[in-house]
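1. Model the structure of this input:
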Amino acid sequence: MKKNLIIKPEWCKGCKICVEFCPKNVLDIKEDKIYIADIEKCIACGLCELRCPDFAIYVENEEK
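-> Next up, the predicted model:
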C-alpha cells in the first residue's frame, strides 16, 4: 500500500517541529510554512504527523 504525505499549509504555524523530527530531511520551512523539500526521501514513518501540534501534516494510505 502506498502512502502519501499531506500538508495543510493554512494550519501550519512554522514551528519546525516536523522538520526537526523527520529522519530523512524531507521537510523544510519556507515563508513560515511547511513544505515538502524532497518527497522521494519520505519513508512515511509518520513522525511528522505524530509531532505536529497543529495537525498540519499527515500520512495518508492510498488504496488501489
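2. Please make it C-alpha for all contacts and neighbour counts, starting now.
-> Fine.
3. Could you grab the helix/strand/coil label for Ile6?
-> Here Ile6 is recorded as strand under DSSP: H, G, I helix; E, B strand; the rest coil.
4. Could you tell me how many residues sit around it?
-> 14 (other Cα atoms under 10 Å).
5. try Lys16
-> With other Cα under 10 Å as criterion, Lys16 counts 17.
6. Please give the structure of this sequence too, so both can be compared:
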Amino acid sequence: MAKGRVVIDEVRCKGCALCTTACPPGVLTMANDQLNARGYHPVRLVDPEGHCSGCGLCAVICPDACITVYRVVSCQTSAVRGPALAGV
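-> Sure thing, here's the model as predicted:
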C-alpha cells in the first residue's frame, strides 16, 4: 500500500481549512496554537501512525499551492503490482 509524505509551506498558508476537509484519512488539522508570518493559523500534518495514503487531494484543493504530496511506494508493492499495471 502506498504511503504519503506531505510538505506544507506554512508561511504561505492562509488557513482556509479546505485541505482538512478534503483529506480522507483526516491527518491534517489547523494549528490553532500557532500563527504564521501573515497572521493565519496554518495547517499542520498530524500523522504519527502513517495513515496518509498520498492521494494528493489536499494539494489539489489548496488554492495557494501550499501543499506538496510525495507518494512513497514500497519496493515489495512495486515489484508485485508493477507488471500488472504495465499490462504485462
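7. need the contact list for Tyr70 of structure 2.
-> 4-6, 54 (Cα atoms under 8 Å, 6 or more residues apart in numbering).
8. Which parts of structure 1 are strands?
-> 2-7, 27-30, 33-36, 57-62 (DSSP state E).
9. most packed of those strands?
-> Mean neighbour count (mean count of other Cα atoms under 10 Å) peaks for strand 33-36 among the strands of structure 1, with a mean of 20.
10. Mean per-residue distance, that strand versus structure 2.
-> Mean deviation of strand 33-36 of structure 1 relative to structure 2 after superposition (mean Cα distance after the TM-score superposition for structure 1): 0.5 Å.
11. How far off centre is that strand?
-> How far strand 33-36 of structure 1 lies from its chain's middle: 7 Å, per Cα atoms, centre = their mean, to the nearest Å.
12. State the span of structure 2 onto which that strand is aligned.
-> Alignment of strand 33-36 of structure 1 against structure 2: residues 42-45, by TM-score structural alignment.
13. How about residues contacting the matching stretch?
-> Outside stretch 42-45 of structure 2, the residues that reach it (Cα under 8 Å, 6+ apart) are 6, 8, 10-11, 13-15, 17, 20, 27-32, 34-36.
14. which non-adjacent residue is nearest Lys8 of structure 1?
-> Ala56 (4.8 Å; Cα to Cα, 6 or more residues apart in numbering).
15. That neighbour pairs with which position in structure 2?
-> Checking TM-score structural alignment: Ala56 of structure 1 goes with Cys66.
16. so what's the residue nearest to Lys33 of structure 1 when sequence neighbours are not counted up against?
-> When the adjacent residues along the chain are set aside, Lys33 of structure 1 lies closest to Gly14, with 4.9 Å between them (Cα to Cα, 6+ apart). Gly14 of structure 1 is in contact with 29, 32-34, counting by Cα under 8 Å, 6+ apart.
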